[in-house]
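[1] No letters, just coordinates:
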């Protein structure tokens, strides 16, 4: 069942494929090799990539010789994924209900998808449903509390005095949420029927110019971008001023930002 949170996410990401590809896509590409290793993707593997975005995971899996199906809820993302992974079967589809048979795939991956669904346990159970018995499901999601680089934009939004508009959800219902740490995600994997579940924390530095990093929120990408674009001109200016101030904490001599990030990578076997 689609929740209010799910509907809000569809609205937030509507038409944002190109803006995402130019801002946060490179950041989210970091765990892709680990995801494919976790699901033992190689020649002939029937892989489902859920929430493919601009097709980064799908393209990497095709390069390994896998038979790839990729889906995303946002048509502009699907258009980019078709270009990035022409050998894959790419289509519009979304959690919590995927248009595939039980056990249709050898492996299923979802890169930074669980943080965009209203009922993570239900979504994860659906990923389990479409993988064959003995197949692997692997996913990533952002860790909490966020690493300093990940928190930069949120700090600027808060310091600028932003007010959350009514169309953006405050968060998940308590009964649907889970602790965003290794223990919490591992327990969620087991709760949805996966076995041999393990989770690790990935840490890395993402490098970007201040202009590139600001382009995401400036163009309304993700929750933070919608927060920025929903404010008055004065508050938007204050957010940008604080962003410039806080960015200096991460700037190298040439002005490039070195932004520490942390994410959870988990896998389990059906």
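    Noted; the coordinates are in hand. Computed from a prediction, not measured in an experiment: that's the story for all the values here. Residues are numbered from 1 along each chain as shown.
[2] rest of the way, CA atoms for contacts and neighbours
    OK.
[3] So which residues of the stretch 151-270 of the chain form strands?
    195-208, 257-269 (DSSP state E, counting those that start in this stretch).
[4] let's bring in a second one:
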């Protein structure tokens, strides 16, 4: 019988399998916003040896390369790795909490919206600490408990359409969970052995067209995508109708959406 953690990880792998193109065309730009602050928090400069964990389509890795860093990257999804390689990133497939690197190999490790997608976050952070040299820096982002109106839009549309819950959504084992607040994330890093830990919220307005923002969910990206694509065609049409109506509240004068988002950025020293 599969345990809760294995079920969570399996559901996450299934959720992202084959979604690289849909992600690149929708939510990738959203997740790119904190990257400069993430790299700053990890102390990434020219000559730094950096590991980008959960690289996705390679956004953080490319930004580190542009700073003159030496960069390696991993992702659990082969399509994401291929997309990152296509942008010149030295990327390979690897799944936390096991990384194919030596102890103390890196000066900095970054994980942009990754910790919330692993079934064993404490073991994952311990592994990230293992591959850092003494004095090396870790920086992570993740979605927190406080959410902006832009984060709620698609979920509100699903509720308004009275869509049925999707089966098989990942559920983290309560024993592995942690408060999704700056204090909670800081405590998680401290528990993993990091020192000088800092954590804070970062907020921004993501700009997108209605079709671009909808395309992520319609393409099955992330949990909201799994919920939307599990519905009947008739229900999906109702969700889209509700989405268009609710999107009026967040539409700017140029016709594009202004989507407030909030995340947690945390860092510490190995």
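    Arrived safely, thanks for sending. All values derive from a computational prediction rather than experimental measurement.
[5] Report the TM-score for the pair.
    The TM-score (TM-score structural alignment, normalised by the length of structure 1) is 0.96; 267 aligned residues with a C-alpha RMSD of 1.3 Å.
[6] Of the strands of the stretch 151-270 of structure 1, which is nearest residue 46 of structure 1?
    With C-alpha to C-alpha, the closest approach to residue 46 of structure 1 among the strands of the stretch 151-270 of structure 1 belongs to strand 257-269: 15.1 Å.
[7] Which elements pack onto the closest one?
    Here strand 257-269 of structure 1 touches strand 131-142, helix 148-159, helix 182-191, strand 195-208, going by 3 or more C-alpha pairs under 8 Å, 6 or more residues apart in numbering; DSSP states H and E.
[8] Pick out the residue closest to the middle of structure 1.
    Central residue of structure 1 (C-alpha atoms, centre = their mean): residue 112, 2.3 Å from the mean position.
[9] ok, it touching residue 143?
    No - assessed by C-alpha atoms under 8 Å, residue 112 of structure 1 is found out of contact with residue 143, at 10.6 Å.
[10] returning to what we had before: nearest to residue 99 of structure 1, of the strands of the stretch 151-270 of structure 1?
    strand 257-269 (20.9 Å).
[11] For residue 8 of structure 2, pull up the helix or strand it's in.
    helix 4-16 (DSSP states H and E).
[12] Structure 1: matching residues for the helix or strand just after that helix?
    Heading C-terminal from helix 4-16 of structure 2, the first helix or strand you meet, by DSSP H and E, is helix 20-24. The alignment of helix 20-24 of structure 2 onto structure 1 (TM-score structural alignment) covers residues 17-21.
[13] what's the offset of the matching stretch from the middle of its chain?
    13 Å (C-alpha atoms, centre = their mean, to the nearest Å).
[14] pull the longest helix from structure 1.
    Of all the segments of type helix in structure 1, defined by DSSP state H, the longest one is helix 233-247.
[15] Return the residue of structure 2 that is most distant from the centre.
    Greatest distance from the centre of structure 2, by C-alpha atoms, centre = their mean, belongs to residue 234 (30.1 Å).
[16] mind listing the strands for the stretch 1-150 of structure 1?
    Under DSSP E, counting those that start in this stretch, the stretch 1-150 of structure 1 gives strands at 46-50, 67-72, 89-92, 105-111, 131-142.
[17] Need these in CSV (columns: distance to residue 18 of structure 1).
    Shown next, in CSV, are the strands of the stretch 1-150 of structure 1 (distance: least, C-alpha to C-alpha, whole Å):
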stretch, distance to residue 18 of structure 1
strand 46-50, 19
strand 67-72, 14
strand 89-92, 16
strand 105-111, 18
strand 131-142, 22
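[18] can you put these in TSV and add distance to residue 38 of structure 1 and mean neighbour count?
    Listed next are those as TSV, based on distance: least, C-alpha to C-alpha, whole Å; neighbours: other C-alpha atoms under 10 Å:
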stretch	distance to residue 38 of structure 1	mean neighbour count
strand 46-50	12	26
strand 67-72	16	24
strand 89-92	22	19
strand 105-111	9	25
strand 131-142	7	23
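[19] re earlier: which elements pack onto the helix holding residue 8 of structure 2?
    Helix 4-16 of structure 2 packs on helix 222-229, going by 3+ C-alpha pairs under 8 Å, 6+ apart.
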